[in-house]
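Chemist: can you look at this prediction? I've put the sequence above it.
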Amino acid sequence: MIRNQVVDPLFPQCPVRNVLSRIGDHWSLLVLLALHDKAGTMRFSDFCKTIPDVSQKMLTSTLRKLEADDLLSRTVYPEVPPRVEYKLTKRGKTLIPLLNQLVDWSLENMDAIIRHREKYAL
């Protein structure tokens, strides 16, 4: 098995399960949307300001996974101190319209969903 490869034990060749298990985590969508909103590049500290409730460890892990999936790129500039910038890749940019649809749907439906949840003790 390749390091960081996501494999569903029941359906290892399923592309939907594979992709959703990577981008469906707690932080990946927020990172991708933040990058899109900045319309360019972001540094690690920019992510920390934009998504203040993510730990540095989780942010680092999330950025590495998104880079491994070619959804964002990481550029290190040989300066002192080193400057690292992240930006959406061509593949990452193709995902943004779908994420925006999900955001729009969420905004349109969240109030009704919350009201409906109140009927259940989850």
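Modeler: Structure received.
Chemist: every contact and neighbour count from this point should use C-alpha atoms.
Modeler: Noted.
Chemist: output the contacting helices and strands for the helix or strand where Ile96 lies.
Modeler: Taking DSSP states H and E as the definition, one finds Ile96 inside helix 90-117. In terms of contacts (3 or more Cα pairs under 8 Å, 6 or more residues apart in numbering; DSSP states H and E), helix 90-117 is packed against helix 28-38.
Chemist: tell me the helix or strand right after the helix it packs on.
Modeler: Sequence order places strand 41-42 as the next helix or strand after helix 28-38, per DSSP H and E.
Chemist: next structured bit after that next one?
Modeler: Tracing the chain C-terminally past strand 41-42 and defining elements by DSSP H and E, one meets helix 44-50 next.
Chemist: other residues contacting that next one?
Modeler: Residues lying outside helix 44-50 but in contact with it, judged by Cα atoms under 8 Å, 6 or more residues apart in numbering, are Val31, Ala34, Val54, Gln56, Val84, Glu85, Tyr86.
Chemist: help me confirm that Tyr120 is found in a strand?
Modeler: No. Judged by DSSP: H, G, I helix; E, B strand; the rest coil, Tyr120 forms no part of a strand; its state is coil.
Chemist: one more structure, for comparison:
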Amino acid sequence: MSEAPGGAGEGSFNPYSRACPSRRFLKFLGDLWTVLVIGALYEAGSPQRFTEISLRVDGISTKMLTNTLRALERDGLVLRHQYAEMPPRVTYELSPMGQDLANVLRDVEGWATGHMQDVLDARESYDVAHGE
């Protein structure tokens, strides 16, 4: 594991170093499904069942949602609650760390949707200028 100068603790990871685990984590955080699942759980404001999350995140496959929820749980961003009922019931919600991340991602989502027309205009201009 590669760490930035200064030793252990907050800020000791360096994503610009290829061996640093924060680089892989940033890649996961930048994944579309990760962002949307976190957003869906944040917007719901209460624990959600698998099907409820699936309905909120249009287009996600069952396999991808399963994999994303497992990875989020493993990283401590989502809490999974299994209830001893018949039929079995499982819910998911953001952990405190997941809530903190959701607040950051909400700003990114707002920026993206607020600038989407600018991005589309820039793409069109680029494509015209470059014959695409």
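Modeler: Everything's here; your move. Everything numeric here is computed off the predicted structure, so don't read it as measured data.
Chemist: rewinding a little: just tell me the aligned range of the helix holding Ile96 of the first structure in the second structure.
Modeler: Counting by TM-score structural alignment, helix 90-117 of the first structure lines up with residues 96-123 of the second structure.
Chemist: next, the buried residues of that stretch.
Modeler: Neighbour counts using 16 or more other Cα atoms under 10 Å place Gly98, Gln99, Leu101, Ala102, Leu105, Arg106, Glu109 of stretch 96-123 of the second structure among the buried residues.
Chemist: next: stretch 22-38 of the first structure.
Modeler: For stretch 22-38 of the first structure, a neighbour-count test (16+ other Cα under 10 Å) marks Arg22, Ile23, Trp27, Ser28, Leu29, Leu30, Val31, Leu32, Leu33, Ala34, Leu35, His36 as buried.
Chemist: what residues are up against the fourth one?
Modeler: Read that as Ser28 of the first structure. When contacts are counted by Cα under 8 Å, 6+ apart, Ser28 of the first structure is found next to Arg22, Thr62, Leu63, Leu66.
Chemist: which one in the second structure is aligned with the first one?
Modeler: Residue mapping for Arg22 of the first structure onto the second structure gives Phe28, with TM-score structural alignment as the criterion.
Chemist: contact partners for its match?
Modeler: Under the contact definition (Cα under 8 Å, 6+ apart), the residues listed for Phe28 of the second structure are Thr34.
Chemist: re earlier: next, give me the two most distant ones among the buried residues of stretch 22-38 of the first structure.
Modeler: Across these, the two members that end up farthest from each other (Cα to Cα) are Arg22 and His36, 18.2 Å apart.
Chemist: and Phe44 of the first structure, what pairs with it in the second structure?
Modeler: With TM-score structural alignment as the criterion, the equivalent of Phe44 of the first structure in the second structure is Phe50.
Chemist: on that earlier part again, and the helix holding Ile96 of the first structure against the second structure, how far off on average?
Modeler: The superposed helix 90-117 of the first structure is, by mean Cα distance after the TM-score superposition for the first structure, a mean 0.9 Å from where its aligned residues fall in the second structure.
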